[in-house]
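> Output the structure for:
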Amino acid sequence: MPVTARERLAKKIKVFDFFSGCGGTSAGLRDVGMDIVFALDFDPEASKTFQRNFPTTKFVKRDVRYFETCSIENLVSEWRSKDHPILFSGCAPCQPFSQQNGQRNDEDERIPLLTHFGRFVKAYSPDFVLIENVPGIQTISSTAGPLPKFLRTLTKMGYSVAAGTVDCCSYGVPQKRSRFVLLASLLGDISLPKRSHGPGAELASFSTVNAWISDLPPIQAGETHSSVPNHRAAKLSPLNLARIRATPIGGGRRDWPEDLQLTCHAQHKGHTDVYGRLRWDAPASALTTRCISLSNGRFGHPTQARAISVREAARLQTFDDSFEFTGSLNSMAKQIGNAVPVLLAKSLGRAFTTTLNGTGRG
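As a prediction, this is how the structure comes out:
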């Protein structure tokens, strides 16, 4: 017997995560009660991490560009009846649009990934759509780029759309991380979530590095803690150990004595964050795919003579300690740097559940 509209809306939102990575988006959406039923990604290490943490989710290790839309009904039994609200998440890789990408160009083959995701939205008309990327996705082209095309598709299909640039630290993430987000709904008007942290918000202060990592046991560079999962730090050369020891909390390469300075920095005033230490009393700098490397950003531990560990980086992306990462040290850092912060995804998830409640659920 078919379900009524009210019965359908009373059920959990089912999530289809098309660029799952290691699972940051899915973890946040799961935390607000959604059911992660399908995920797709082609990165082998990120795929293993996702499957470790979402063992009951149907996972497909494929490139979205070569995955046929007609296959969803055959792969995911939850789709066939569609007796529950559906959310499609399309948080595609951000590197083609990132200002930190030195090789950024308009011919990057990853730029059309949003368009490929749009094929699925157009074919299946999910109740909700979620996009997260760097703000640069808005600047590729004002008319012909992937984002304007995607927005036109949503408008033609009748979606209510809310989009804009947000700072993750406004949602409790202990990290200065500016992101473009887009929420779309066929079940009523939708809005971006209100800020929870910062001036004018419910909590006036931003979350800090201290609040998230200070309780972890100390380790040395190159060491792995025996009982805290993924609490592992990269090795440092003797010279870089001397440099980090000469760096005060919140300081950087400008604080070193002359004999520790790099020749390449002698006439260079930029990149002041490299080799820098984090501050205890402030959010971290934006984590990148090299977030556990001392020489690639302000990723030095505030007080210990090392860069932050994999677990510390994961915490700064607001992953719970029960979320375990697999792969090489560099791979785990890449997975974490590429992830959507869990608390941001959780806040975005609540915007969808608010819309759903407004249609008569509960």
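> drop to CA atoms for contacts and neighbour counts, all remaining ones
Noted.
> Could I get the buried residue list for the top helix by length along the chain?
Longest helix in the chain, counting residues (DSSP state H): helix 342-358. By neighbour count with 16 or more other Cα atoms under 10 Å, helix 342-358 contains the buried residues 342-353, 355-356.
> can you check stretch 126-144 too?
For stretch 126-144, the buried set under the neighbour-count rule, 16+ other Cα under 10 Å, comprises 126-138, 140.
> For the comparison step, fold the sequence that follows:
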Amino acid sequence: MASKHPLRGRRRPAFERGDQHLVVVDLFAGCGGLTLGAAQAAQDHGLALSVPLAVDFEQAPVTVFKENFPKANVHVAPVESYFDGALGAKPTIAELTTREQVGDVDLLIGGPPCQGHSNLNNHTRRDDPKNRLYLRMARAAEILRPRVMVVENVPAVVHDSQQVVARTRTHLEKAGYKVAATGVELVQLGIPQTRRRHILLAVRSDALAAGLSVANLLEFAPQPTHDLRWAIGDLEHAGSERWIDAPSKMSPENQARIKWLIDEDEVNLPNDRRPECHRGDHSYVSMYGRLTWSQPAQTITSGFGSMGQGRYGHPSQPRTLTPHEAARIQGFPDYFHFDTTVTRTQLSVIIGNAVPPALSRVLTARLLETGVLGRETNARLDESA
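Purely as a prediction, here's the structure:
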């Protein structure tokens, strides 16, 4: 009997059910991609999920987070309102209150805003005040003292003009953490898209077993690679009344472009069929392009519904990707609900900005398998029994 496809299940696992918990705090949480991956890994290892705090500045992704993790303590607020002290300073009143309310934390995770670091952002690249929010993760670790902290971002974060990664690392090491960082190709983790991310991993010194280094923990065994057909092949002709399954409306010009690509079996649109502003010598060959069943997708962004924002033409249908397909390509199973009370534009931004759950799932599993997570969790619960 073939194993069940990991993205097609519609019944949500009971992540919160169990006697022993993995306690997770998610900052800059978005819709909960990092939390979902941690929950999946915890369940695989017999632990239940507990989220005493999750925070994001935007209401729309928090709405999605709450829908999918109804028992989590989720808030719409700036992360810096919970962790407002200077690095290395004594805890503020707000930070003491946060620490008292949250309690012991196993895993602190976060994906600070990364638009300022992105190579697509030519105006404020690497010099954006939002980039300094990365440092709030270090402050949160100082206050909460989690066993492990994971910070996810774009690879270009290492070139930030304020050196946020180096400064975060320095402060964490002063606070008693062992730190390592690496770039990760998500296709190697089983995600069907070409997407690179930067991971900073900090482990409290007393959580590391003898002979184990933090750098060792970032050495992942390659997962089976998956193409686009594996991710969304079953949705090729799927009809649904849910708007998450409806593609964006296309202009007559773009309808003609995608039809031409399909009829001619081409993946790149020639210059003479592009809008005049996108002709001539350029490196953006993916724009107005068509995806290929046998390859991973390009990086999913909030523009996945527009041919003019990337290679988002469907491989066989005269349309762009639907939100459902984009979520699948990000690695979100069908039991994860995006179509709550948000607008279509918000939905595109939420999915495009989401962190693929496989990233935290693979890393959390590694931390559990090596005993970095799990041992103290279980001992703490045994003492309170």
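> What value does the TM-score take for this pair?
The TM-score (TM-score structural alignment, normalised by the length of the first structure) is 0.85; 333 aligned residues with a Cα RMSD of 2.4 Å.
> quick revisit: so which of the buried residues of stretch 126-144 of the first structure are in strands?
Within these, residues falling in strands by DSSP state E are Phe128, Val129, Leu130, Ile131, Glu132, Asn133.
> Turn these into CSV, including distance to Ile219 of the first structure.
Shown next, in CSV, are these (distance: Cα to Cα, whole Å):
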residue, distance to Ile219 of the first structure
Phe128, 44
Val129, 42
Leu130, 38
Ile131, 37
Glu132, 34
Asn133, 33
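> how about the strands in the stretch 51-200 of the first structure?
Per DSSP state E, counting those that start in this stretch, the stretch 51-200 of the first structure carries strands over the ranges 58-60, 86-89, 128-133, 160-167, 178-185.
> in the stretch 1-150 of the second structure, which spans are helices?
33-44, 59-68, 93-102, 134-144 (DSSP state H, counting those that start in this stretch).
> Now do the buried residues in the longest one.
Residues of helix 33-44 of the second structure classed as buried: Gly33, Leu34, Thr35, Leu36, Gly37, Ala38, Ala39, Gln40, Ala41, Ala42, Gln43 (neighbour count, 16+ other Cα under 10 Å).
> what packs against it?
When contacts are defined as 3 or more Cα pairs under 8 Å, 6 or more residues apart in numbering; DSSP states H and E, helix 33-44 of the second structure packs onto strand 21-27, strand 48-56, strand 107-110, helix 357-369.
> will you turn those into TSV that also has distance to Asp334 of the second structure?
Output for these, formatted as TSV (distance: least, Cα to Cα, whole Å):
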stretch	distance to Asp334 of the second structure
strand 21-27	22
strand 48-56	20
strand 107-110	23
helix 357-369	13
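> of all those, which lies closest to Pro78 of the second structure?
Of all these, strand 48-56 sits nearest to Pro78 of the second structure, with 6.5 Å by Cα to Cα.
> Return the set of buried residues in that closest one.
Ala48, Leu49, Ser50, Val51, Pro52, Leu53, Ala54, Val55, Asp56.
> go on, stretch 46-65 of the first structure?
46-54, 57-60, 62, 64.
> Touching it from outside, list them.
18, 20-23, 36-44, 75-76, 113, 116-117, 323-327, 331-332, 335 (Cα atoms under 8 Å, 6 or more residues apart in numbering).
> Apply 7 Å and report the result again.
Under the contact criterion Cα atoms under 7 Å, 6 or more residues apart in numbering, stretch 46-65 of the first structure has outside partners 21-23, 36-42, 76, 116, 323, 325-326, 335.
> so that stretch matches what in the second structure?
The aligned range for stretch 46-65 of the first structure in the second structure is 61-80, by TM-score structural alignment.
> Show the end-to-end separation of that stretch, please.
Terminal residues of stretch 61-80 of the second structure lie 18 Å apart, using Cα to Cα, to the nearest Å.
> again, but for stretch 226-237 of the first structure
Using Cα to Cα, first and last residues of stretch 226-237 of the first structure are 23 Å apart.
> again with stretch 200-208 of the second structure
Stretch 200-208 of the second structure has its terminal residues 16 Å apart, counting by Cα to Cα.
> Report the distance from it to the chain centre.
For stretch 200-208 of the second structure, the separation from the chain centroid amounts to 21 Å (computed by Cα atoms, centre = their mean, to the nearest Å).
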